[in-house]
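*Asks:* No letters, just coordinates:
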């Protein structure tokens, strides 16, 4: 008993001493690493933590950490910036923000050279702090600090202190810890995030921000940003695992071709390929060049079919219905059609929920199709082609990361896929043209001279932004041969931010148009009415003035009031004879323009009045079905009448009725001679007189008699024979 009591008394003490020694050892290691980073940062003999008066506290913290990443003193960074950008130093209002951007982009370019930088949580914290500092870069008085900035105070984070990260050399003074109260806006995200092409792209950064902040009121929280980067890292590891698996070698991919997605490898989530009425399961693989389907057929072995997306063969990919035996029941399929195929191919993605799985594959397959169209349109080769494919690959991986992390699949103008967005946006062709002119053409030129130019041109190096291909190659994705990468590596480290000005202008104009289109679509959804009768009533109300004019003109042709009819006929003949008929259409357009301008300048403060339409009497479902059936019957009768006219004309054309054919031929000869030798003005006078005076009391009986003879003559003409042949319906073998 005494031994047990002694052990119980001494056990807590021993445990406490062991924990204390462990903490001291960890703190000593962190202090050693922090001192080594500070020494590297002070290589020039200057302290690395010197504050810059023009910057705020959080901006000074970010700049200090950037200096440690670059192994340069903050004073050296400031001097380099002032040498490279002398014009920015003259503007005190923008100096802090531009200097902060300068440091951030250089530091991020350096940090992202590591293949595992997405897994580094300290980098995620640093990037978020960069965005926070961008919103409040300049030094302000404490009383004028915004609420979001006032919460930025330095605290001690034991976890970061234990790790000894190079981003936090002195955590008690420099580390700006992130909490739920600190959020980031669109402007900061759009300026900092595209510095890492893996995280965001300049074309789709606004849509990516909308996807990340759709549930937080347009402000980005750190835990959302952190979750997105973790999901992106997971997606990258998954794709790299597929590329390194034995499955990739069985597909015999071309040089530079990468696998982007694979589905159907699990029995619980199969993919079916439908051709005609036959269907079989298999594995679907999407690469940067093609779609591959590896069918699983019992007794036949695995067969791989390639659908090349890089060729110019009028390819179409869209959503469609499918079902067993060709029955169109389920909206969970992707239809692929090409001029090289005899019939469309359907890829079915069966699932119990909604069509999210199909929509994902539809989006990424269209992105591959669009990027290959872009390559063919601008004849991209070698580095340019690899860069375009890299931008598409990164866009697809970002799209997958957002979908996996937040279960969001943006559509239409909100997609995060670069080339699909440019295709959907209004004036998207201008965005692609600006992207080519200011981005891909830069790759086509030799940029080795940028390193040896005069100091005035050093801005092309210092304000650096890594290209997508270079960023992707550092993650282990090889799209070019090794020798091409070695020759082009300098080019990927030297690109000026100024070349994106026209691209940003094209994007701004396109996004402005898309917002106006969205607003117009909202009004369209509000004014849509249901029911055939309701739509007819609305159409009659909108066309009421024109309907009244037509009714008035028709009543004048009936000669119910001879005086009005005669005056109208005399006026019409005078207009035709004097040649004023040529001015009628311009006068019509002029009248519309005058009315529009009058409403614009005289009714600017008046809202557009609501058009009131009298609702027709409602019908029950049975009455609506009967009305629809009656409309279909009338449509069928109209089609039959048109076909009978065509068949009778065929009989006359091929002389099935010789006398009638002779008569019609003579009539056509006379009409052609009449049209050649008689002026058009006289022809128009004759036509108006003929049509307008048919119902006059003097001509009415003769008109009725003439119509009767024409009907009798037409009734005597037989129709040409017709035989309907059913096509041979041969079932395809599986």
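*Replies:* Thanks, I have the structure now. What you are looking at is a predicted structure, and each value in this text was computed from that prediction instead of being measured.
*Asks:* switch to C-alpha atoms for all contacts and neighbour counts from now on
*Replies:* Will do.
*Asks:* And the strands in this structure?
*Replies:* Under the criterion DSSP state E, the chain contains strands at 183-184, 220-221, 259-263, 271-275, 278-287, 290-297, 301-308, 316-322, 330-337, 345-348.
*Asks:* and stretch 306-319, which residues are buried?
*Replies:* 307, 308, 309, 310, 315, 317, 319 (16 or more other C-alpha atoms under 10 Å).
*Asks:* So which residues make contact with it?
*Replies:* 289-293, 331-340, 359, 362, 365-366, 368-369, 372-373 (C-alpha atoms under 8 Å, 6 or more residues apart in numbering).
*Asks:* okay, pairing it with this:
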């Protein structure tokens, strides 16, 4: 043992003894004392690591059954040179030890209920933040230490049941919602306790004799609701309503209607097949009224009409939101499986990820950590459906699953091993919960240095694509905040804002109308000559390209030399405030105008129908002749000259030379149009019997 190491251990032991006298003794202090008394303490002390990191490495070595020094040598031998750089060595070696120990620890049934396992994983996170020898001030880690998002993400993701790469950040935000931006051990311990209870709850569902008919299909029962009479689940089909029990498995949704003393045969609503299913929130109420936002609607091509599951509760709709999220999670999981044609072990891995996500959602709901909007953010496939680039996340996940399956096959044939611990391993770990086989042991691939989707000292492809997606999501959130910030109340105010926004377009439109009506004959004549020259030379495409280029240059110049963002806000003069009655009258007037527009549109369509059906032969003949002339012109005259003809007709009709003839022609066209009768319309009312049947 070197003198420097001996002095360091002696100093730590003295500090620990002092804390013991002061009544602040911790398990970390006991570990330091034990290391100081051990004859091999110096040999197993890694000088590059902090005291806390040394303690964590020693505990990992005990789990693995090899000394810290052997772990050190193994890392030096297996890790690439980039991971062994002095500036990164401490943290990378710590991750290496933690990942190997965790891969072995989670193979023990009931590891979540082990207090030592909980404390060890939390200490791993603390040590991850302070891995280097320069960090020697943390001795009271058992009492008041907290961890950051980065530390939580690196360690928690290595235990699939605790967190997942994709939802890890959202889970951390939920756990720290009441304690700032750092995670306390008390909250972390409470979360793991809740996970253990959720597992037991799922086990009770699986072992229940009342659910044996569903379990016999080989499906994993994830959640059951409606067994308590005070909180029933109501199924609405048409005008019929039945109370009963709702069951979600990893393949389908089942509803068992409640009879007098038993449940009816379960109805199955398949989530695994491609049946164009739509699962969405729904409003329900007595006698078909839509009053309460507490239901889930399920629709598929296998059903003649949608089925509505109602979750009554006194306040809010948290219960409905939870069920909506977990039903969608199973549905989206199977869509992912079908889209990427996932089969074999990779398919079981995807379903196991969904199972673990539901377990976490159950835990968060039970502990009351979250609000209803957070459930979807804690479910992997729900989140990928929302995130920008979520399809890329799923594509990367599918590629990694297939590559791991191929790599696993090759290593099995070669007699190799792996450090990885997948979600399917964890679900298999639960054993009696789902009646699955015992976990498949995997203990050490010495080249990839990965655990699941987490790689030692670097970001895996999945982590990289998730990080990029989150960056884009933050941009979307910021954009949506600006959208919500500019919304104003009142029809009159919104009309004023729209008028101000459309003012440049209206100015350009008025300028073109002025040219078309020849208010200034010289400008109109010059515009017609220039436009005719452009059309004849075939430069229309170049003019449009110049227009787009102008806008691009304008935006660049505005960004470089423009005003501040605060000065670029739209200034709108608010109209005089309107009373409630005035607003109602304005709405009524707007509706009347809209109705008039729809009527006019219908009349135009009916007149065209009359022309096509020759209900007014004389007008139809003229219309047919005009169509023949247009067809011949388009067939034999080049498009350039047709476009020129249309342009000159439109922009010279109100010139001094043509104004009188144009007015006569427009009058004759109006007279001809008004003389065309509209095709008849027969309104058939829905019969009262058909309405009742629906």
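*Replies:* Looks like it came in fine. A quick note: this is a predicted structure, and the numbers were derived from the prediction, not measured.
*Asks:* need the strands of the first structure in JSON lines with distance to residue 510 of the first structure, can you?
*Replies:* Formatted as JSON lines, the strands of the first structure follow (distance: least, C-alpha to C-alpha, whole Å):
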{"stretch": "strand 183-184", "distance to residue 510 of the first structure": "24"}
{"stretch": "strand 220-221", "distance to residue 510 of the first structure": "24"}
{"stretch": "strand 259-263", "distance to residue 510 of the first structure": "29"}
{"stretch": "strand 271-275", "distance to residue 510 of the first structure": "37"}
{"stretch": "strand 278-287", "distance to residue 510 of the first structure": "30"}
{"stretch": "strand 290-297", "distance to residue 510 of the first structure": "30"}
{"stretch": "strand 301-308", "distance to residue 510 of the first structure": "31"}
{"stretch": "strand 316-322", "distance to residue 510 of the first structure": "24"}
{"stretch": "strand 330-337", "distance to residue 510 of the first structure": "29"}
{"stretch": "strand 345-348", "distance to residue 510 of the first structure": "33"}
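*Asks:* What's the separation between the aligned residue in the second structure for residue 523 of the first structure and residue 181 of the second structure?
*Replies:* With TM-score structural alignment as the matching criterion, the partner of residue 523 of the first structure in the second structure is residue 482. Separation of residue 482 of the second structure from residue 181 of the second structure (C-alpha to C-alpha, to the nearest Å) stands at 25 Å.
*Asks:* between these two, who's got more neighbours?
*Replies:* More neighbours surround residue 181 than the other of residue 482 of the second structure and residue 181, with 15 against 11 (other C-alpha atoms under 10 Å).
*Asks:* my guess is that one contacts residue 148, does it?
*Replies:* Yes. Between residue 181 of the second structure and residue 148 there is a contact under C-alpha atoms under 8 Å: 7.1 Å.
*Asks:* if I look at the two, which residues touch both of them?
*Replies:* Shared contacts of residue 181 of the second structure and residue 148, defined by C-alpha under 8 Å, 6+ apart, are absent.
*Asks:* Just give the nearest non-adjacent residue to the aligned residue in the second structure for residue 128 of the first structure, would you?
*Replies:* Aligning on TM-score structural alignment places residue 128 of the first structure opposite residue 122 in the second structure. Residue nearest to residue 122 of the second structure in three dimensions, not counting chain neighbours: residue 185, with 6.9 Å by C-alpha to C-alpha, 6 or more residues apart in numbering.
*Asks:* To which residue of the first structure is the one you found aligned?
*Replies:* Superposed on the first structure with TM-score structural alignment, residue 185 of the second structure falls opposite residue 222.
*Asks:* Repeat that for residue 614 of the second structure.
*Replies:* Mapped onto the first structure by TM-score structural alignment, residue 614 of the second structure lines up with residue 655.
*Asks:* just checking, its match touches residue 663?
*Replies:* No. Between residue 655 of the first structure and residue 663 there is no contact, the gap being 10.9 Å when judged by C-alpha under 8 Å.
*Asks:* still on that earlier bit, and the match of residue 185 of the second structure, how many residues sit next to it?
*Replies:* When counting by other C-alpha under 10 Å, one arrives at 21 neighbours for residue 222 of the first structure.
*Asks:* just residue 576 of the second structure next, same as before
*Replies:* Residue 576 of the second structure sits with 8 neighbouring residues when counted by other C-alpha under 10 Å.
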